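[1] Need coordinates for the following:
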Amino acid sequence: MARAAIAAPRLLRAAMLLLLLVAAGRRAAGAPVVNELRCHCLQTLQGIHLKNIQSVKVTPPGPHCGQTEVIATLKNGQEACLNPEAPMVKKIINKMLNKGSTN
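    All right, here's what the predicted structure looks like:
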């Protein structure tokens, strides 16, 4: 019986905290919205042939993910996660950056 009496105030406090967080979130107009708070790349490739790549997106570490992510969009529309530390991937990024700066 004593445990139930102790648990009820804790539950009430948790419910109140949740309501306050929801109310505060609704008032935060103009705050940036983050779609996902996790890494996109769970597995990475060591490299891929440059002729198969349409574009490359490099996402630095941040609140969504603690590691740099390199996502290549292939010419067939698929996306591939590349290991940013792999020598081949570093070459691909450099070639893509140089290709963009010459145009």
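
[2] For the rest of this, base every contact and every neighbour count on C-alpha atoms.
    Noted.

[3] can you map out the helices along the chain?
    2-27, 87-102 (DSSP state H).

[4] Before we compare anything, build this one as well:
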Amino acid sequence: MRFSAAAALLLLLASCLSPGHGILEAHYTNLKCRCPKMSLTFIHPNIIERIQVTPPGNGCPRTEVVVWTKAKKVLCVNPLARWLQKVLKFVQSKNVISTPSAPVSKRRTT
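    From the prediction side, this is the model:
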């Protein structure tokens, strides 16, 4: 009788450690990626309104570059495209990219 109770407990534990979660995680790694497809097509810098570069992480294993045009189109661009690298270098050299400053708390001295 003891053997069957131990075997049932072992079977219960084995079913809880099923590799099913790992399999699902491996197949659905792009659930949080914004860009299902990336384009290599050149976009002229004059029509670019905003560029967002998202590093890998939070469920998406790749770097993503999203470009908003002045015509309100949203395009995903391959981050390795030569023209994009040149545009990003130009924008960074002109200090056009600005990041909002963090809020500063003022300490009161009494």
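
[5] about what we covered before: so which of the helices of the first structure is the most packed in?
    Of all the helices of the first structure, helix 87-102 carries the top mean neighbour count, a mean of 13, counting by mean count of other CA atoms under 10 Å.

[6] sorry, back to before: right, and the helices of the first structure - which one's nearest residue 42 of the first structure?
    Ranking those by proximity to residue 42 of the first structure (CA to CA) places helix 87-102 first, at 16.6 Å.

[7] for that closest one, packing partners?
    Counting contacts by 3 or more CA pairs under 8 Å, 6 or more residues apart in numbering; DSSP states H and E, helix 87-102 of the first structure packs against strand 53-59.

[8] Where does the strand it packs on end up in the second structure?
    With TM-score structural alignment applied, strand 53-59 of the first structure matches the range 48-54 in the second structure.

[9] Buried residues, the matching stretch. List them.
    Buried residues in stretch 48-54 of the second structure, counted by 16 or more other CA atoms under 10 Å: residue 51.

[10] which residues are in contact with that stretch?
    Stretch 48-54 of the second structure is contacted from outside by 63-70, using CA atoms under 8 Å, 6 or more residues apart in numbering.

[11] Go through those residues and flag which are in strands.
    Among the contacts of stretch 48-54 of the second structure, the ones falling in strands (DSSP state E) are 64-69.

[12] related to what we said a few turns ago, switch the helices of the first structure over to JSON lines; also include distance to residue 40 of the first structure.
    Converted to JSON lines, the helices of the first structure look like this (distance: least, CA to CA, whole Å):
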{"stretch": "helix 2-27", "distance to residue 40 of the first structure": "25"}
{"stretch": "helix 87-102", "distance to residue 40 of the first structure": "17"}
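
[13] can you tell which of these is closest to residue 64 of the first structure?
    Closest to residue 64 of the first structure of these, according to CA to CA: helix 2-27, at 18.5 Å.

[14] Give me the buried entries from the contacts of stretch 48-54 of the second structure.
    Buried, going by 16+ other CA under 10 Å: 64-69, out of the contacts of stretch 48-54 of the second structure.
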